[in-house]
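coordinates only, sequence not included:
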C-alpha cells in the first residue's frame, strides 16, 4: 500500500471513530436533537463511502469495506440507536486497522510535568485547564472543543484517534494540525488527554496489564473490555489514567512483585484449600521481586521499605489459612498502592 493509501485509511478510521463518539450529540431515541451535528454525521458517512470505494478500486484486500460503510451510512440515515452506530463504526474501524501496516508506537512518554506544561500552552485555551472543553476561547468555537473529561466519549475514543487528531487536525473545526510538535510530544499529549476522564479511578490497584501497547493504542476501552474478558473495566481505565504502566519493562522487579501477589491472592480466593500455592507465590513476590530493589529503595525511603517488608510478611501469614472475605484483598490492595509509591520514587531517582 502506498503512503497516500495508508494516510487515507488512517483518516477513514479516524472518521469512523469520530462518528461513534459524536453521534450521541446528533440523534437520541430516533430523533434528531442537533441538526448541525446530524448533518456532519451524514457528511462524514458519505465521505467514508466515497473514499472506501476509491480504495477498493485499488486494493483487492479491501474485502467488504464498501458494504460496511454503506450499512453505517444507511443506519445513520435511519437514525438508529447509538449502540448500533457504535458497533458498526467499531467494526468498520477494526477492518480498516487490520488492512493497514502496523503504525509506529512510542517507546516512552514525556514526564508528567512536561506534558502538563505542553497541554497548558497548546491546548488549554480551547479545551480548558482540566480538559472539560471550557477554555477561554471555547464560546467562540463551533463545534465546541472536545470535553476530554466525558467518560462516555473517552470509552469510545482510541489513543490512535487522539494522536491522529493532534497530528492532522480535524476538518471543518477549529482543531489545527500540531505539525510543529515532535512525534513524542504528540503521543504524550494523546495519552494525557486520553486519560483525563479516568483519573478518579486511577488509584484502583490490583490488576497488572495484560494488553500490549499496540492494543491499548489502537482500540477503545469498550473494544478492549470486549476482547479481553480477563481484564476488568476498571483495570483498562486504570491503564488509560496511568499509561506509564504500559511502558514498564516486564523484568521490573516491582512488576514481578505485583504480579506474584495478585496470583497469590487469586490462588487463595479461587483455588479453595490451595494455601500452599498461594504462600509460595507470595514468597516469590518477595524473593524474585522486592528483594532486588530493597537496597535502592532503602536509600530513598527507608520507612517505606520497612513498611512494605512488613506488609508482605503479613500477607504470607494471611495466606496460610482461610480468611474472612475481603481481608486478603484489602491487604494486597494496600501493598500494591505502596508499591506504586516505591516505583515512583525509584523512577524519579533513576
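It's in. Predicted model only: the values in this text are computed from it and were never measured.

only C-alpha atoms for contact and neighbour calcs from this point on.
OK.

in which helix or strand would I find residue 249?
Using DSSP states H and E, residue 249 falls within no helix or strand.

so how far is residue 107 from it?
11 Å (Cα to Cα, to the nearest Å).

could you do residue 129 as well?
Separation of residue 129 from residue 107 (Cα to Cα): 27 Å.

neighbour count for those two, which is higher?
Using other Cα atoms under 10 Å, the more surrounded residue of residue 129 and residue 107 is residue 129, with 17 against 9.

hmm, that one is touching residue 137, no?
No: using Cα atoms under 8 Å, residue 129 makes no contact with residue 137, being 11.8 Å away.

structure B:
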C-alpha cells in the first residue's frame, strides 16, 4: 500500500487511550468508544485489501494492530458489544494471517452498520456546517502541516511518515467522507503526527470536516439539488457524482438545503437521545416525556411528506415510538434497545429528506390520498342519499348535502389556515376526537336505518307522512351524520395536501380535481345502484357499510389518542393494517371487536325472539283448532 494513503485524515483509527470508561464519563464515554470501534473497522474495510495486495509486512502489521485495537475497544464496551465480539475476533483471525481481503472488507462493512444501530450513533451534523468557521479552523490548526491550500506540501511534511494528506488528490479524497474526517479530527491517529482536537466543539469539528472537501473544488455556480446532511456526511465524492453529476459536486457541500424536514427529524433525534440518557439515569418518567416530545415536535410536523415518500418507514417509526414509550412506562431495560432502533429509523428518514417530488408524482399522490381518505366518507354519503331516495324523502337530501359540504368547507379552511393549528398533538387530538364522534354518529345512523328496514308499518306510511316520520330530530341527525363522516377525512386530507403542496402546488391542484371527479362518480354510482335495490336489501347493505366504517374509525381514533398519550397502550401480537384501522394493541382492538360483534349479537337475539314468537303463535293456533278436529 502506498504510505501516502495511510494519512492522518484518511486513516480512520480513532485514537482514544484504551482505558475503561469511568462512571463519570457515562453515556458520552460509551458513545466515543462506539465511534472509535466503528472508525477502526471502516479503516480496515477500505485499506486491508490494499495492504494484502502490497505484500508489505509493515502494512500488514499495521492492519493487525488495528484489529487488535478493535477487539480491545469491543471489550471496553462490555456487555453492550459482547454480541459483536465473535464476529470481530473472526475478522482478527483472517487479518492476523493476511487472508481473504474481500471477505474481511465485507465483514467490516456489515459490522459497521450493525454497530451504528447498536450504539445509536449519529453520523452527521445537527445543523448545516459553517464553512467560514471551518476555513478559519483549518488555517489555525491544520495549515502548518497540510499547507494553507491543503496540498500537504509544507517543508515540515517531508519529515513525516506518513506524510500529511493532500486534499487535492482525487485518489485520496475518493476514500474519504466527512464522517470519517470528523472522527479523525476528534481523536487523532496513533503513531503519526496527527493529534486529536477534543477541545473543539462538535459543531466546529463538523465544520472543519466539511471544509476539507471544498479545498479541491472549483467555485460553486448555480443551485445544487437538495441532499440531506445525513447523506452528505456519509457519502464520498464519487458517490455524490454518481447520484447527482460532476457539475453539482462543487456546490453540494457548499450550499446546504434549507431543510425544515431534516431539522425537524434532528429535533426528534435529540429528544430520543435525551430519553436514553434519562432512562440510563433511572428517570423513566422523564424518558417517556422526551419520547412523546420527540414524536410530537419532531416527527409529526413532517409526517405528511415522510408518509407520501415512504409510508412503510412512517409505520415503523410510529410503532417504534410506541414500543419505546411502553418500555419507559414499564421501566423496562429494553428502553435502550428500542431507543437505538428509533435513532436508526430517524437517520434512515433523514437520508431521504430534502428531496422534492415532481408535479406528476405529487398529482398521483394527491389523487391516491383523496381516494383513500374519501372512499369511506363517499360510501356513507352515497348510502344515505340512496336510502332517502328510495324512501322518497328527497326533501331531506339537501340536509345530507349540507352536512358533507360543510365538512369540506372546514377542511378547506384547515388547508388554508391550519398548518400550525393542526400540527403535532393538536392534529392527533382533533383526529382522535373527531373519529370517535363520527363512530357514535355512524352507529346512530346504522340503528336508524335498521329500525326503518324492519318496520313494515313505517314503510307503508312513509309515502304519506314523510315529514312526520323523519321529524326534526332525524333531520339534525342526518346533517350530523354526513358532517362527522366527512369531517375527519377532510381534516386529514387537508394536512396531507399541505405537505405535498410544498413540493408542487399545481400537482396538488390537478390531483385534487381528478380525485373529486372520481369520488363524485362513485357517489352517483352507489346512489343509482342503491335506488334499484329492494328497500330491505338497501337498508341492510347501508347498515353494514356504516358499521364497518365505524369499526375502522374507532381503531383510528383510539390510535390517534394513544400517539399523544391521551390513552394508554397495550401491544399484543397481531397484524397491523392501518388502512382498516387495525393496530396490534388491545386498547383499540377490544372495543373494535365488541362494536363489530354488537350487530351480530343483536341480529341473533332478534331471530331467537322471532322464532319464539312464531312458536308461541303456532301453539296458540293449534290449541284453538283442536276441538274442531
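Sure, I can see it. Just so we're clear, the structure is a prediction, and the values are computed from it rather than from any experiment.

pull the number of nearby residues for the closest residue to residue 439 of the second structure other than its chain neighbours.
Distances taken as Cα to Cα, 6 or more residues apart in numbering put residue 550 closest to residue 439 of the second structure, at 4.7 Å, once the chain neighbours are dropped. Residue 550 of the second structure has 28 neighbours, counted by other Cα under 10 Å.

check which helix or strand covers the aligned partner of residue 71 of the first structure in the second structure.
Mapped onto the second structure by TM-score structural alignment, residue 71 of the first structure lines up with residue 90. Per DSSP H and E: residue 90 of the second structure is located in helix 85-97.

that helix vs the first structure, average offset?
Here helix 85-97 of the second structure, set against the first structure after superposition, deviates by a mean of 2.6 Å using mean Cα distance after the TM-score superposition for the first structure.

what helices and strands are in contact with that helix?
The contact analysis (3 or more Cα pairs under 8 Å, 6 or more residues apart in numbering; DSSP states H and E) places helix 85-97 of the second structure against helix 57-77, helix 101-119.

list the buried residues in the longest one.
Read that as helix 57-77 of the second structure. 59-60, 63-64, 66-77 (16 or more other Cα atoms under 10 Å).

how about the residue most central in space within the second structure, what does it touch?
Per Cα atoms, centre = their mean, the C-alpha nearest to the average position across the second structure is that of residue 314, at 2.8 Å. Residues near residue 314 of the second structure by Cα atoms under 8 Å, 6 or more residues apart in numbering: 303, 306, 307.

buried subset of those, written for PyMOL?
Here is the PyMOL command that selects only those of the contacts of residue 314 of the second structure that count as buried (16+ other Cα under 10 Å):
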select buried, resi 303+306
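
what about the contacts of residue 314 of the second structure, which are in helices?
Mapping these onto helices (DSSP state H) picks out 303, 306, 307.

surely the second one touches residue 349?
Read that as residue 306 of the second structure. Yes: here residue 306 of the second structure reaches residue 349: they are 7.5 Å apart, a contact under Cα under 8 Å.

mutual contacts of these two, please.
Counting by Cα under 8 Å, 6+ apart, the shared contacts of residue 306 of the second structure and residue 349 are residue 313.

if we can go back for a sec, tell me which of the helices and strands packed on helix 85-97 of the second structure lies nearest to residue 167 of the second structure.
Of all these, it is helix 57-77 that lies closest to residue 167 of the second structure, at 22.2 Å by Cα to Cα.
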